[in-house]
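Chemist: quick check, what structure comes out for this input:
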Amino acid sequence: MTSTAFFHPIQVSLLVAISALIVVLITGLGIGWFMSRNQFKGKTTVETMLILPLVLPPTVIGFLLIMIFGNQGVVGKLVDQLFGQSVMFTVGAAIIAAIVVSFPLMYQSVKTGFQSIPNDIENAARVDGANEWKVFRYISIPLCAKSIVSGIVLSFARALGEFGATIMFAGNIPGKTQTVPTAIYVAFESNQMGLAWAWVIAIVCISFIMLFMIRKNS
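Modeler: Purely as a prediction, here's the structure:
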């Protein structure tokens, strides 16, 4: 195997994990803050839907993504009409799968962090003239920093290690959509144990470095 073929799954995995992390961080912060600060009819149902991917088998998630984004799905047909290309079997599909499975971890972490902030602190900022954005940016976010970091670590790790939904929705195309977890699976099935070990060591090192740097700076 050439060095390019070896490193490509690593590059795809990092691209997928980082892209998914950016999306779930932004959406998780917004939705987590809203859900922690508001009560409305059907809130329990909405929250259950948000964290449902945590308990669903990856193959079920992959199946549902195919039904939604596949060639016969509503979103899939729309994307095909707009861009002339199917979402399935692309890196974009792997990113979508990673977003779906990692979002609940970010949401749960930041929501718990926001709920731990005393209301008096935020209300004091409002009394002093701060609008909701300033309260969110300068009060809520800093006080929720540890929970946000925890969500980042958990979400990145989940996205980096995603396998089941990815292999169903994005496939395992070498040089295109193959990630490290799917590459390890294929190498193991092909009895290429040396190659499998090399990818295992690579993903363990990447995960260790990220965790070490985050914990060192937290």
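Chemist: alpha carbons only for contacts and neighbour counts from here, please
Modeler: Fine.
Chemist: and the closest residue to Ile173 other than its chain neighbours, helix, strand or coil?
Modeler: Spatially, and ignoring its direct neighbours in sequence, Ile173 is nearest to Phe89 (7.8 Å; Cα to Cα, 6 or more residues apart in numbering). In the three-state summary, Phe89 is assigned as coil, counting by DSSP: H, G, I helix; E, B strand; the rest coil.
Chemist: here is a second sequence; please produce its structure as well for comparison:
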Amino acid sequence: MDFSPLWISLHTACATIGIVFFLGVVAAWWVEGLRSETLKILVDGVFTLPMVLPPTVAGFFLLFFFGNNRIVGRFFIDAFGVQIAFTWLATVLAAAVISFPLMYRSARGALAQVDKGMLEAARSLGLGEWRIFWRIHLPNALPGIISGGLLAFARGLGEFGATAMLAGNIAGKTRTLPLAVYSAVAAGDWDAAGKYVAIIVAICSAVVIGLNLYLYYCKKRQER
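Modeler: Have a look, this model is predicted:
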């Protein structure tokens, strides 16, 4: 059994969550702070769009911009000598785009539930918005933010459509676990496909159980 899809998927998911966790929280905080409801609705729609689009459509847009002969892709090649399409970087980019909305919406929901009275009290004491975020917003919203991070990690691990479009299905290079399942079934190797499926189910189950245990711990801690 080829274990390279497992390592590629884990590396991709870890890199992805490192990106979307930070960007998702910052984006959620920024959108929550917008005073224009119209602008807030529009920006929220843009950030959420990859979650409702078919992954292959999102992959099409990524390939349109980051393909080797497209605008952004050619810029990276000419300016930095870095190819994105059909490399491991493409698996990270595809997973990040697809899992970002999940992280963003979880973080925004958690931030929105923070008591506005505490925020106004902090402002009346002269604290800046950045200090309010670090001292009040983030600590109180942390359970929801971490929950979103775990779900985004699992989503990045299971990304298929956008990854296939932008990164391809190159064995030992861009073939993640979902792509390995597809390739094994297409080749009629049901034994290998079953093993890959078992690995995915085990990892995702561990994430879900870990999430539930974490939320249970947070609930018990609040009750004390």
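Chemist: what is the equivalent residue in structure 2 for the residue nearest to Ile173 of structure 1?
Modeler: Taking TM-score structural alignment for the superposition, Phe89 of structure 1 sits opposite Phe86 in structure 2.
Chemist: for Ile121 of structure 1, same thing?
Modeler: Structural correspondence for Ile121 of structure 1 with respect to structure 2 (TM-score structural alignment): Met118.
Chemist: how much space is there between the nearest residue to that match once chain neighbours are set aside and Leu42 of structure 2?
Modeler: Leaving aside its sequence neighbours, Met118 of structure 2 sits nearest to Ile136 (Cα to Cα, 6+ apart; 7.7 Å). As for Ile136 of structure 2, its distance to Leu42 of structure 2 is 27 Å (criterion: Cα to Cα, to the nearest Å).
Chemist: how far is stretch 93-113 of structure 2 from where the chain is centred?
Modeler: Its chain's C-alpha centre and that of stretch 93-113 of structure 2 lie 7 Å apart, by Cα atoms, centre = their mean, to the nearest Å.
Chemist: so who does Val25 of structure 2 touch?
Modeler: Residues near Val25 of structure 2 by Cα atoms under 8 Å, 6 or more residues apart in numbering: 103-104, 107-108, 145.
Chemist: tell me the secondary structure of it, please.
Modeler: The assignment at Val25 of structure 2 comes out as helix when based on three-state DSSP.
Chemist: quick revisit: out of the contacts of Val25 of structure 2, which sit inside helices?
Modeler: Taking DSSP state H, the ones among the contacts of Val25 of structure 2 that sit in helices are 103-104, 107-108, 145.
Chemist: nearest residue to the residue nearest the centre of structure 2 in space, please, no chain neighbours.
Modeler: The C-alpha lying nearest the average C-alpha coordinate of structure 2 belongs to Ser99 (Cα atoms, centre = their mean; 2.9 Å). Leaving out its chain neighbours, the residue that sits closest to Ser99 of structure 2 by Cα to Cα, 6+ apart is Ala152, at 5.1 Å.
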